[in-house]
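# Below are the sequence and a predicted model for it; my questions follow.
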Amino acid sequence: MSITIIKGKAMKQNRRDFMQNTAKGTALTSFAVSVGPISILGANERIRMGGIGAGDRGTDRLRAAQRLGAEIVALCDVNQLMLDHAREVLGGAADRYEVHQDLLERDDIDALVIAPPDHWHHDIFIDAMQAGKDVYQEKPLSHTIEAGARMVEAAEKANRVVQIGNHRRSGKHWHDAYQAIKEGKIGEIKWIRTYDCRDWSKGDPYQARGRNKNLYDPNKINWKRFLGPAPSRPYSSDRASAWRWYWDYAGGLLTDIGAHNIDVAMWMTDCEAPRSVTANGGTYLLDFWETPDVVHTTMDCGTFSIDFSVVFTNGHDGYGHVIYGTKGTIVQENSSVKIFAADNREKPTVEWPMNDEGTAHMQNFLDCVKSRKPTNSPIATAHKVITACHLSNIAFRKETKIKWDAQRQAFI
């Protein structure tokens, strides 16, 4: 059965105002960390949500919100087939839109998940702020440093609840690790090594997805609108589906994965910004990528350094962080976080299992929509993190060391 894409219309009941009114008097200065048991929203408290960007990640985030009690009432995407697929996955009840401004006209939507390609993040986010919506903005925050700064300004002006999808911030294990660091358990941190290694030697799944005509039919995609602010180019299934690896639309692995790994490194050290950044690597296997499939960046942060490696040609090392202090080491490898004393590398002194960060992150957002408290991953913090990632890409592309003045937000 075909479904007509409709224009957004204002609804009689303004639920967003109701949610705000019930939250009046709530203090906004405390930092809420929803990392405990998952609480399902009551039927009379349901948050009505829309999604802009109906790809795999956007649908996953909306599905998480739905499992936690939110009602998904509207979806928007330029790809009609992906829109149909997302609508079906989410229960088949959401209205469909091709133009995000039409969805934003509705005043019965309390909150949004924004998850289009990165080059659209800025414009859609700004429009959402102007429309008075609360937003779960998928990472990476921005396509450029300048765009991120404008997004922060818009969020501060709108005074909306904003959660950036750097979901490590909702990992209870990372809050425990941060507390251990503050208590001096590993001494002074001098080096952080973080990595994400995946085996895509048999091919890029996004490229394969783009060749599936049941999901990517050029006759069912508004290609001009997909390009949006990006340069005009003819339709390409690789660009439509594997957009993460093209500079026009994204920053490749350093921003897509770095938004998580660099976030943890900067959080654990209270780092505002690196002083200088270098990067090297290349496209060694996935030859249709413009961005590197193996890349390493080193950040000098004044009293310590961060080394981040992301490799999509071999998955042997998996995913992890190692935080080296003068008295001990924190090691996260795949499913646990451990502390080792400097004189005993065999047996950890403390070990924490890792919770479901993604679900906890969405729970925190939904909680904050109702309480109006700050989220675990506020936009100003996420901007600092993604700025470091953008600096790494600039260093890689210019093949030089980049020096950064965080106070002036300017290159040296």
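Structure's in. What do you need? Numbering: from 1, shown residues only.
# use CA for all of it now, contacts and neighbours both
OK.
# What strand or helix carries the nearest residue to R150 once chain neighbours are set aside?
Spatial nearest neighbour of R150, chain neighbours left out: H122 (7.9 Å); criterion: Cα to Cα, 6 or more residues apart in numbering. Using DSSP states H and E, H122 maps to helix 121-130.
# What residues of that helix count as buried?
121-122, 124-126, 128-129 (16 or more other Cα atoms under 10 Å).
# Out of these, which comes closest to V350?
H121 (39.7 Å; Cα to Cα).
# Do I have it right that that closest one meets I114?
Yes - when contacts are counted by Cα atoms under 8 Å, H121 is listed as touching I114 (7.4 Å).
# I'd say the residue nearest to R150 and A147 touch.
Yes - contact criterion Cα under 8 Å: H122 and A147 qualify, at 6.0 Å.
# And the residue nearest to R150, how close does it get to L104?
15 Å (Cα to Cα, to the nearest Å).
# any idea which element E351 lies in?
strand 350-353.
# In addition, the following structure is provided for comparison:
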Amino acid sequence: MLDDVFRAEWGRVVASLVGFLRDFDRAEDAAQEAFAIAAERWPVAGTPDNPGGWLVATARNRAVDRIRRERTLAGKLHLLAAPEGAMDEPGETLIADERLELLFTCCHPALPPDGQVALTLRAVGGLRTDEIARAFLVSEETMKRRLSRAKAKIKKAGIPFAVPAPHLLPDRLGTVLAVVYLIYNEGYRGRVDLACEAVHLGRALTELMPDEPEAHGLLALMSIHHARRRARFRGEDLVLLDDQDRTRWDLDQLAAGRSALDRAMALGGRGVYVVQAAIASLQARERIDWPQIAGLYRRLAELTGSPVVELNRAAAVAQAGDPAAALRTVDGLDLDGYPYFHSTRAELLRRLGRADEARSAYRRALGLAATSPERRFLARRLEKVRSSAVPPAAVRSSPGYEPRFARSGRTQ
């Protein structure tokens, strides 16, 4: 139970504490202490009606106690001044507003791009340092230093904990959208709480900037994929699009995603998130127009220059009936450290009757897979490819365009 609360509430609790304390390290320490207290008390006393509010109130009180113990309360009292009742459990509206402020703080242009992404994944998404390190393909110690530098920069530069003024929002939006999508991609791999958090932040951004087509495009993209969340896994096993039980799709969320896409296009949106959302919408049709999807991926490749997009375009070309052309595209990509490169290549080789090469590619993908569901899926594919009677199967493609941060630590 507490693990579920941690995943659901970490970003909310830290956001409230950063806004209260103006200090990332103190906020994280206080949040961790509050969760430790909850682990002791809740099994005996029961879970409170408002777990997030209880955690925030407890963490705030512990933070103030710690400041008093350090004999610095007098110097910080003006920072902690609060109206009567400030220690009561805060409501959802307050916490939601503070998460948006925390997001813009983490994505401030004074921070380097890799620091922006890492700090957001830690503070807003609640990922552990070792999880973020794996995503960036660096050591945990390197990531600890990167996070520490980002926090120190915020303190030294006096970066405000606030949503920027309206005239500054357009210049800040690109980075924020990229980071929100990275959080969603992390959640897409199995952490539904992170995916929900990303969708919530995406919706908040469209409310903050209602005339920005890319904000609506990102919300559409995430919502359409998120509508399939209950069908993407059978138990703990990954289920590909062609094999999903559509009765488990959230049709209201799918409709909301398509409505957001319509809004983005009405605003003249033709950017990367709008194109990705259009692809996702087509993939959710009962009859999928793969040639049209391949054409949209070509447009997306022109916008991004990303080899991952080219990989997805190749998958669409294969689905449209030309696996040989798809393999020629894949073999020209420099994605050796990317597991979906090898699993896609393996499926193309299998379709073309090159079973030995397909097995080798599946083994390589299996060695790079990051999650247990993906490893089990690839192990089954490897076993099936031993039989020449395996029926054609869907090529594994990523959820639309995944930024290359998984390989290099950079967004684009």
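Looks like it arrived, so ask away. Being a predicted model, the structure only gives us computed values, none of them experimental.
# Send over the TM-score of the superposed chains.
Laid over one another, the chains give 0.25 as their TM-score (TM-score structural alignment, normalised by the length of structure 1), with 178 aligned residues with a Cα RMSD of 7.3 Å.
# circling back to that earlier point, immediately after the helix holding H122 of structure 1, which helix or strand?
Assignment by DSSP H and E places the next element after helix 121-130 of structure 1 at strand 134-137.
# So which elements touch that following strand?
Secondary-structure packing of strand 134-137 of structure 1 (3 or more Cα pairs under 8 Å, 6 or more residues apart in numbering; DSSP states H and E): strand 111-114, helix 121-130, strand 162-164.
# Can you name the next helix or strand after the helix or strand where A133 of structure 2 lies?
A133 of structure 2 is located in helix 129-136, with elements delineated by DSSP H and E. Using DSSP H and E, the helix or strand that follows helix 129-136 of structure 2 in sequence is helix 140-157.
# How about the very next helix or strand once past that following helix, which residues are buried there?
Next helix or strand after helix 140-157 of structure 2 toward the C-terminus (DSSP H and E): helix 169-188. For helix 169-188 of structure 2, burial by neighbour count (16+ other Cα under 10 Å) applies to 173, 175-188.
# Report the inter-axis angle for helix 169-188 of structure 2 versus helix 129-136.
100 degrees (axes from the mean of the first three to the mean of the last three Cα atoms, to 10 degrees).
# Pull out the buried residues from the helix or strand that helix 169-188 of structure 2 is followed by.
Remark: after helix 169-188 of structure 2, the chain's next helix or strand is helix 192-208, criterion DSSP H and E. Going by neighbour count (16+ other Cα under 10 Å), the buried part of helix 192-208 of structure 2 is 192-206.
# Run through the neighbouring helices and strands of helix 192-208 of structure 2.
So helix 192-208 of structure 2, by 3+ Cα pairs under 8 Å, 6+ apart, packs with helix 2-21, helix 169-188, helix 213-226.
# Could you check the angle it makes with helix 169-188?
Going by the same axes, to 10 degrees, helix 192-208 of structure 2 makes 160 degrees with helix 169-188.
# Okay, angle between helix 192-208 of structure 2 and helix 2-21 too, please.
Using the same axes, to 10 degrees: helix 192-208 of structure 2 against helix 2-21 is 40 degrees.
# Measure how helix 192-208 of structure 2 sits relative to helix 213-226, angle-wise.
150 degrees.
# How many residues are close by P205 of structure 1?
Residues contacting P205 of structure 1 under the criterion other Cα atoms under 10 Å number 11.
# gap between it and V277 of structure 1?
For P205 of structure 1 relative to V277 of structure 1 (Cα to Cα), the value is 31 Å.
# same check, this time on D176 of structure 1
On the measure of Cα to Cα, D176 of structure 1 and V277 of structure 1 end up 29 Å apart.
# same thing with H296 of structure 1?
For H296 of structure 1, the distance to V277 of structure 1 - Cα to Cα - is 11 Å.
# Between those two, which has more neighbouring residues?
Neighbours per residue, other Cα under 10 Å: of H296 of structure 1 and V277, the larger number sits with V277, 26 against 20.
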